[in-house]
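J.: Got a predicted model here, sequence first, then my questions.
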Amino acid sequence: MNFDLGDLRAFLAVADLGSFRAASEALHLSQSALSRRTDKLEQALGVKLFSRTTRRIELTTVGRGFVPRARNVLNELENALIGIQDVAERMSGTVTIACVPSAVAYFLPAVIREFHSQYPRIRIRIIDESSSVALTAVASGDADFGLTYIGTHDSDIEFHPLLEEPFVLAVCADHPLAGRREVAWRDLMAHEYISLAHGSGNRFLIDQALAQSTERPRWFCEVKHVPALVSMVEAGLGVGVVPRLAMPPVGHTALVSVPLKKPVISRTLGLIHRRNRELGTVARLLYDIIVRTRGSR
């Protein structure tokens, strides 16, 4: 058959993006060159893969059936190349991960260091945004996969849990609560309280857990992201509640984490990607390193 891998990549780009214009931009090809590649593939196969009108383009029934086969061909080829000696140093491309800011410090530095040492020509783009933005980025295809704590109930998202982490009280080391073995939520009512703003996924989890409680702290300051809250606490402005991974490691001279009880609140942090959509080889490499790093810590 007279077609090549470039023709398959052109076909998949149009199939995934639903537009010749978007696919041509993604592949850095002119629309006419892209159209010639898809025409060439259709002629080689002797079938129509796309149904074209003046306003839109859609996959035919045969085209929809050919998508997973074409993707498997490319994935198998890329996987085979990984086994060739020194191929890692020659691999290139870009992988995009959407990650909630509170998990960046814990997971990503060590992972990126290892990944970059193995695959120095692959670029890594990090979308460090809220849980909702991370979920949207993965669902829309703007990110290859995500590291977050929501998406478990989304039918279009596959969720791979990594760990369960509790929320803890963040206080300065010289704060009266810093020496406590644990603190109840009602104990925070007597102290200046810094809160995450509405719209934050972490704030939603906390509000949901405290919905029936009459003993909850009143905030005097709100921030949007967890790292900002930690910075405010470190500056001595008050106390705050954050996921444990957002806190500095044990031995930090300025900040202390104190376990919270009555109630204990936690979240499940995990990896998300689009269901029924295989990760590309480059993205899978980074994904697997994150899973392996979690298992070793």
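T.: Now that the structure is in, tell me what you want to look at.
J.: From here on, just use CA atoms for contacts and neighbour counts.
T.: Noted.
J.: Next, the buried residues of the helix or strand where residue 39 lies.
T.: Counting by DSSP states H and E, the element that carries residue 39 is helix 31-45. Along helix 31-45, these residues count as buried under the neighbour rule (16 or more other CA atoms under 10 Å): 31, 34-35, 37-42.
J.: what do you get for stretch 204-224?
T.: The neighbour-count check on stretch 204-224 (16+ other CA under 10 Å) flags 206, 210, 216-217, 219, 221, 223 as buried.
J.: take a look at this one as well, against the first:
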Amino acid sequence: MSFKFTLHQLEYLVAVADEGSISAAATRAHATAGAVSMSLKELEQRLGVQLFIRRKAKAITLTAAGNRTLADARRILAAAEELQGSASTTQNDIAGTLSVGCYSTLAPFLIPPVLDEFAGKYPALTVQMIEGSADAVLDAIGDGRCEIGFLYKQDLPAGLECAVIRTSKPYVILADDHPLAVQREVKLADLADEPLIMFDVPSARNAAQLLESVGLTARIRHFSSNIEVVRSLVARGIGYSILVQQWPIDVSYEGLPIAARPIEDPTTEREVVLAWMSDTRLTRRAHALIDFCRLTFLDDPPDLVF
């Protein structure tokens, strides 16, 4: 079968998309600007589409067709790297580059062990992490910048597959001297008149919905997208909060004690997953990450402190 493109052309396409200019892409690819420009023009001619919009003295931008081609190019290059690596290593070796997206609120729990313990197991492997919102991670998976990404299962649109790597349930945090802190579990009804410090990120905004599910209305005292601000306000007794991921320490950023308590009412378990495009064949690198995360996170969530 004769292909209309070369891997070098795809590499130049990715480099220009990432760097924003022919000259910067050429530097990254260790080629001349003329060679990159000519190679991309030939790629456009062979594919029969315009990939870039070129404006004098402005950054080069991709067309809609260019963005679609870019996503495919990243996957083809990743597959080529996987083929080359698997051909030159033993079955147990994991090498090359693995790009992983991570929803920002999950990052403190997942990125450190991945970059330390997982990457440490495979000296020939380079792990690159992209942090951001759920939408940003989904975009990175969709356009091929990430092969796989950490997300909540509820955030996944159609067209993605996933592997569950961690489960957790919502819980309450209170000031350590709060009257409810002496209880092993807290009823949502007992919080009806208490001010809520809302962790203002999509994964945690269902705190108000959780209260509504038992006929209560949240009395929101403050919104913050910074988890340490939320925990510090709670530690000072300004209100309570409902979180999903269990913090491994029971003190605030200021060093004040915090009480974490399970919710007595029925709650829905939240699933953290590694997700990827359904039409993508995962590399051995990605499979190794899934296996590591299942072993590390799935059956060993941190305990709430009593």
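T.: It's in. This one's a predicted model, so the numbers in the text were calculated from it and none came from an experiment.
J.: Among the buried residues of stretch 204-224 of the first structure, name the ones in strands.
T.: Secondary structure of those is defined by DSSP state E; positions in strands are 219, 221, 223.
J.: now, which of the residues you listed sits nearest residue 73 of the first structure?
T.: residue 223 (47.7 Å; CA to CA).
J.: Map the closest one onto the second structure.
T.: Under the alignment (TM-score structural alignment), residue 223 of the first structure maps onto residue 224 of the second structure.
J.: Its match contacts residue 204, correct?
T.: No. In this structure, residue 224 of the second structure is not within contact of residue 204 by CA atoms under 8 Å, at 10.9 Å.
J.: what residues are shared contacts of those two?
T.: Counting by CA atoms under 8 Å, 6 or more residues apart in numbering, the contacts common to residue 224 of the second structure and residue 204 are residue 198.
J.: The closest residue to residue 134 of the first structure other than its chain neighbours and residue 272 of the first structure, how far apart?
T.: Once flanking residues are discounted, residue 134 of the first structure sits nearest to residue 98: 4.9 Å by CA to CA, 6 or more residues apart in numbering. Relative to residue 272 of the first structure, residue 98 of the first structure is positioned 9 Å away (criterion: CA to CA, to the nearest Å).
J.: Quickly list what's touching both of those two.
T.: By the contact definition CA under 8 Å, 6+ apart, residue 98 of the first structure and residue 272 are jointly contacted by 135, 138, 145-148.
J.: Quick check: the farthest pair among these?
T.: Largest separation among these by CA to CA: 138 and 148, giving 10.6 Å.
J.: Of the two, which one has the most company?
T.: Neighbours around residue 138 of the first structure and residue 148, counted as other CA atoms under 10 Å, are more numerous at residue 148. The numbers are 28 against 21.
J.: That one matches what in the second structure?
T.: Match for residue 148 of the first structure (TM-score structural alignment): residue 151.
J.: My reading is that that match lies in a strand. Confirm?
T.: Yes. Assessed by DSSP: H, G, I helix; E, B strand; the rest coil, residue 151 of the second structure belongs to a strand.
J.: picking that back up, so which elements touch the helix holding residue 39 of the first structure?
T.: Here helix 31-45 of the first structure touches helix 5-17, helix 20-27, going by 3 or more CA pairs under 8 Å, 6 or more residues apart in numbering; DSSP states H and E.
J.: mind listing what the nearest residue to residue 155 of the second structure once chain neighbours are set aside touches?
T.: What sits nearest to residue 155 of the second structure in space, not counting adjacent residues and going by CA to CA, 6+ apart, is residue 134, at 7.1 Å. Residue 134 of the second structure is in contact with 102-104, 151, 155, counting by CA under 8 Å, 6+ apart.
J.: Residue 161 of the second structure matches what in the first structure?
T.: Here residue 161 of the second structure is matched to residue 158 in the first structure, going by TM-score structural alignment.
J.: which helix is the longest one in the first structure?
T.: helix 61-82 (DSSP state H).
J.: what's the angle from that one to helix 5-17?
T.: Put simply, helix 61-82 of the first structure runs at 120 degrees to helix 5-17, going by axes from the mean of the first three to the mean of the last three CA atoms, to 10 degrees.
J.: buried set for helix 61-82 of the first structure?
T.: Residues of helix 61-82 of the first structure classed as buried under the neighbour-count rule (16+ other CA under 10 Å) are 63, 66-67, 70-71, 74-75, 82.
J.: what's near enough to touch the match of residue 223 of the first structure?
T.: Residue 224 of the second structure makes contact with 197-200, 230 under the criterion CA under 8 Å, 6+ apart.
J.: swap in residue 257 of the first structure?
T.: 168-171, 178, 244, 247.
J.: try 10 Å
T.: 167-173, 177-182, 241-244, 246-250 (CA atoms under 10 Å, 6 or more residues apart in numbering).
J.: A strand includes it, no?
T.: Yes. Assessed by three-state DSSP, residue 257 of the first structure belongs to a strand.
J.: Residue 241 of the first structure contacts residue 195, doesn't it?
T.: Yes. Counting by CA atoms under 10 Å, residue 241 of the first structure does reach residue 195; the two are 7.3 Å apart.
J.: Please name the nearest non-neighbouring residue to residue 183 of the second structure.
T.: Using CA to CA, 6+ apart, the nearest residue to residue 183 of the second structure is residue 261, at 7.9 Å.
J.: How many neighbouring residues does the nearest residue to residue 62 of the second structure once chain neighbours are set aside have?
T.: The shortest distance from residue 62 of the second structure to any residue other than its chain neighbours is 4.4 Å, reached at residue 52 (CA to CA, 6+ apart). Residues lying near residue 52 of the second structure (other CA under 10 Å) number 20.
J.: Right, I'll leave it there.
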